[in-house]
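Enquirer: I need the structure of the sequence given here:
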Amino acid sequence: MKKAQYNSVTKILPILFSCGLIVFAASSCKKNESERALEKPDVTIQTSDKTISDWASFFPDGLMDSDGVDVPLERLEGKLVGLYFSASWCAPCHLFSPHLIEFQDQYKEHFEVVLVGRDGVKEKQLEYMKEYDMPFPTTKWANGKNTQSNNLKDKYKATSIPRLVILSSEGQLVIDNAREAIQSTPEDVAELFTNKRKLDELVAANAKILAKQANEAQIELQNKIQTYTRALQEKFPPLDEGHKTTQIAHYTFDSTADDSLEESPAFTLENTTYEDGALNLNGHYFPRDGGYRASLSLADLLYTQFSIGQEFLIREHADVASKSTTIVVGGRSFRWFGLRCNQDGKIELFLNNGRFAHTLSGAEVSLNEWNRVLTSVDLYEGVVKIWFNGKLLPEVKIPEDFILDVIASQAIERDKNFHFTNHSTSETLDGLVDDVVIYDGSLSDTEIVQEAASFGSRWSN
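Expert: Model prediction:
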């Protein structure tokens, strides 16, 4: 990573925090603060001058109902809003949802809920809503992704679900997690709808907590940058200018998962079979349910400068049209690198578990046919180069302040692996893989074109 990248991050941090441009989630109010807020209620009706455009900053892609029909943001105007982080695969969510639906229906004049769906597939999110006849809207998907759901999850640190974050009609934090209160003391939550004094006190208490956490987060981020810089210098220094990038592994899967060059470890397979001299994957995630998996660990892998190529065939069926399909993923814990075929049939590059994502122009995957891809990553130069089906695509620029999270983590050594499964979205390639090649560095434009023509025999121009 270029030195200027760290300088730019350090310079902009104070500005971002002082201007309030970085927002961090708050934990719930301390007990004594909440108790004080319950004292001496008045009966002033809560009003709001919040505009629709303000809620648009929370939901830039809009809202929809269980049929996928747009829901106008006017529906939230003048009400307290509960962000309900939930998913169909979450057993505790199924227990809490009926309580929340009943509560919202009883106080719908003052309180609206937005389901912040954590399902990886839009259809499952909508089916979950229909299962419980949820009367409230949910976050809308755009370009095959539920980006605003991911952003809200990060903003409020909703790492566990179910979780209900209640906001004032101005979008200020009122209760960090109202799940237990809705189930045990719903009358205390309902009092917020008519007791402006109590509401204001909770907002003020949370504002103090937010300010404290923002300061702590700034320190944490600065420490992360220092750890990242130190790890780069000690463990991943730039390759020498005279370094000649070479192929260190080639997997042909001729009834074996061994490296044909005999230089690197073999793939570890679970249930996986071979078909027509290629690795066969069945698209199922859990091995205990018959899912096929394959993983490769490389102790000497450089996160900062490497290249990987493969030939792959994605089977065409109904699910392919409704969700993204994993092609290859680097890292089980951090998913620090990956390629996937999105719902539009185009290849998408992602880093840091999708927080950086770029759809590649001119990279349309042919289903039921063989495709060939070769990717070269150089974080020091801040570029990713991708050759796909006979074309060197426009290089992808990495932001100057980009930090590859795994390098500043405790998983820095154990996450040096590649998979055809995304352990974040539970997606596994449904198709065939052949001729996987690994290189010990990044490739120039000339080299990537030459190398792409030299491995594999499945894809034909």
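Enquirer: please make it C-alpha for all contacts and neighbour counts, starting now.
Expert: Noted.
Enquirer: what's in contact with the host helix or strand of L115?
Expert: If you go by DSSP states H and E, L115 is part of strand 111-117. For strand 111-117, the external contacting residues (CA atoms under 8 Å, 6 or more residues apart in numbering) are 75-76, 79-87, 104, 125, 136-139, 149, 152, 193.
Enquirer: whichever helix or strand comes after it relative to strand 111-117, how many degrees between them?
Expert: Sequence-wise, the next helix or strand downstream of strand 111-117 (DSSP H and E) is helix 122-131. Helix 122-131 runs at 140 degrees relative to strand 111-117, counting by axes from the mean of the first three to the mean of the last three CA atoms, to 10 degrees.
Enquirer: which helices and strands does the helix or strand that helix 122-131 is followed by pack with?
Expert: Next helix or strand after helix 122-131 toward the C-terminus (DSSP H and E): strand 138-139. Strand 138-139 sits against strand 63-64, strand 111-117, with contacts defined as 3 or more CA pairs under 8 Å, 6 or more residues apart in numbering; DSSP states H and E.
Enquirer: deepest of those, which one?
Expert: For the helices and strands packed on strand 138-139, average neighbour numbers computed from mean count of other CA atoms under 10 Å are highest in strand 111-117, which has a mean of 24.
Enquirer: where do the strands sit along the stretch 151-300 of the chain?
Expert: 163-167, 173-175, 247-251, 268-270, 273-275, 278-282, 293-297 (DSSP state E, counting those that start in this stretch).
Enquirer: TSV for the helices and strands packed on strand 138-139, including distance to Y251?
Expert: Converted to TSV, these look like this (distance: least, CA to CA, whole Å):
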stretch	distance to Y251
strand 63-64	46
strand 111-117	39
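Enquirer: filter the contacts of strand 111-117 to the buried ones?
Expert: 76, 79-87, 104, 125, 136-139, 149, 152, 193 (16 or more other CA atoms under 10 Å).
Enquirer: in the stretch 301-450 of the chain, which spans are helices?
Expert: 445-452 (DSSP state H, counting those that start in this stretch).
Enquirer: mind listing the strands for it?
Expert: With DSSP E, counting those that start in this stretch as the criterion, the stretch 301-450 of the chain has strands spanning 305-314, 325-330, 337-341, 346-351, 356-364, 370-378, 383-388, 391-392, 396-397, 417-419, 421-422, 427-428, 430-439.
Enquirer: another for comparison:
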Amino acid sequence: MKFLKKNIVNTILLVLFAVLFFVPDAKAFVLKGFINIGLFSPDIKEEKTVVPDLDGIKFKNAKGEIVDLGELKGKVVFLNFWATWCPPCRAEMPSINKLYTQFKDDADVVFIFVDGDGDLPKANAFMKARNYQMPVFKAESNVPNQIFSGSLPTTVIFDKQGRISLKHEGMADYSSKKIIDFLMKLKAG
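Expert: Below is the predicted model:
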């Protein structure tokens, strides 16, 4: 009888680990729990990194509209690289959506969500299925390693002068008061 109970418990644990390993939404659910309890918060430093030239770094949405980072000087830019298959990306999406909802009508703050796979129909379907309203783009030019080196998710926030004010690789809670205050400070400066 003890042998049977031990086998059942082991089987249940094995199934749970398999689900967490193979099902992105399950892994994202667990990671989102870690975000919600405050374990993942981006480190905000007052240090500004100057990118050589933002002109010509372009992103395109499903409508064919192109956004050039060089033309966004004078605005705060929230740039997020993600993918539909990425569990940490999925885990941070609710917090990013909350932040986006708060600032979406603010002309001084621009949000660009870049699908790492460049599959806009799939990325837009992902957003629609989860009731996210964030604008999805794909890279339409080379993106310098200073901005994106390939790690998903990566978030970069530019100040009004086009300097990198925050760069965070990995998931984080972007709906926190700390981030909101940071964006407001960048808007004012």
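Enquirer: that older thread, in the second structure, what stretch matches the strand holding L115 of the first structure?
Expert: The counterpart of strand 111-117 of the first structure in the second structure, using TM-score structural alignment, spans residues 109-115.
Enquirer: the matching stretch against the first structure, how far on average?
Expert: Compared with the first structure after the fit, stretch 109-115 of the second structure shows a mean deviation of 1.6 Å (mean CA distance after the TM-score superposition for the first structure).
Enquirer: residues touching the counterpart of V76 of the second structure in the first structure, list them.
Expert: Alignment note (TM-score structural alignment): V76 of the second structure maps to L80 of the first structure. Applying CA under 8 Å, 6+ apart to L80 of the first structure gives the contacts H110, F111, E112, I166, L167, S168, S169, F193.
Enquirer: just send those residues back as CSV, with distance to T229 of the first structure too.
Expert: Below are the contacts of L80 of the first structure laid out as CSV (distance: CA to CA, whole Å):
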residue, distance to T229 of the first structure
H110, 49
F111, 47
E112, 45
I166, 38
L167, 38
S168, 40
S169, 42
F193, 49
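Enquirer: which of those residues are retained in the second structure?
Expert: Checked against the second structure using both residues aligned by TM-score structural alignment, their matches' CA atoms under 8 Å, these keep these contacts: H110, F111, E112, I166, L167, S168, S169, F193.
Enquirer: ok, the fourth one touching A181?
Expert: No - when contacts are counted by CA atoms under 8 Å, I166 of the first structure is not listed as touching A181 (11.4 Å).
Enquirer: quick one: which of these two has more around it?
Expert: Shown here are I166 of the first structure and A181; by other CA atoms under 10 Å, I166 has more neighbours (24 against 14).
Enquirer: now the residue positioned nearest the centre of the second structure, nearest residue through space, not along the chain?
Expert: With distances taken as CA atoms, centre = their mean, N80 lies nearest the centre of the second structure, 4.3 Å away. What sits nearest to N80 of the second structure in space, not counting adjacent residues and going by CA to CA, 6 or more residues apart in numbering, is T155, at 4.4 Å.
Enquirer: element containing A18 of the second structure, please.
Expert: helix 2-22.
Enquirer: which elements pack onto that helix?
Expert: helix 24-36.
Enquirer: residue range for the helix it packs on in the first structure?
Expert: Mapped onto the first structure using TM-score structural alignment, helix 24-36 of the second structure covers no residues at all.
Enquirer: counterpart of T154 of the second structure in the first structure?
Expert: Per TM-score structural alignment, T154 of the second structure is aligned with R163.
Enquirer: and its match, what does it touch?
Expert: L83, Y84, F85, S86, N177, A178, R179.
Enquirer: same thing with S168 of the first structure?
Expert: K79, L80, V81, V174, L199, V203.
Enquirer: mind redoing it with 10 Å?
Expert: 46, 48, 50, 78-82, 111, 174-175, 192-193, 199-200, 202-203 (CA atoms under 10 Å, 6 or more residues apart in numbering).
Enquirer: circling back: the residue nearest to N80 of the second structure and S149 touch, don't they?
Expert: No - contact criterion CA atoms under 10 Å: T155 of the second structure and S149 do not qualify, at 11.2 Å.
Enquirer: who touches both of those two?
Expert: Common neighbours of T155 of the second structure and S149 (CA under 10 Å, 6+ apart) are E169.
Enquirer: which one of those two is surrounded by more residues?
Expert: Neighbour count, other CA under 10 Å: between T155 of the second structure and S149, T155 has more, with 24 against 11.
Enquirer: how near is the more buried one to Y174 of the second structure?
Expert: 10 Å (CA to CA, to the nearest Å).
Enquirer: distance of A188 of the second structure from V50 of the second structure?
Expert: Taking CA to CA, one finds A188 of the second structure at 19 Å from V50 of the second structure.
Enquirer: what is the neighbour count of the residue lying closest to R372 of the first structure once chain neighbours are set aside?
Expert: Spatial nearest neighbour of R372 of the first structure, chain neighbours left out: E311 (4.4 Å); criterion: CA to CA, 6+ apart. Neighbour count of E311 of the first structure, defined by other CA under 10 Å: 24.
Enquirer: so what corresponds to E311 of the first structure in the second structure?
Expert: Checking TM-score structural alignment: E311 of the first structure goes with nothing.
Enquirer: trace N177 of the first structure over to the second structure, please.
Expert: So, by TM-score structural alignment, N177 of the first structure is matched to H168.
Enquirer: how near is the closest residue to its match other than its chain neighbours to F3 of the second structure?
Expert: The shortest distance from H168 of the second structure to any non-neighbouring residue, by CA to CA, 6+ apart, is to T155 (5.2 Å). Noted for T155 of the second structure: a distance of 50 Å to F3 of the second structure, by CA to CA.
Enquirer: could you do D106 of the second structure as well?
Expert: 63 Å.
Enquirer: same question for P87 of the second structure.
Expert: Counting by CA to CA, the gap from P87 of the second structure to F3 of the second structure is 36 Å.
Enquirer: equivalent analysis for E71 of the second structure, please.
Expert: 68 Å.
Enquirer: next, count neighbours for the counterpart of K128 of the second structure in the first structure.
Expert: Superposed on the first structure with TM-score structural alignment, K128 of the second structure falls opposite K130. K130 of the first structure has 14 neighbours, counted by other CA under 10 Å.
Enquirer: repeat for S8 of the first structure
Expert: 12.
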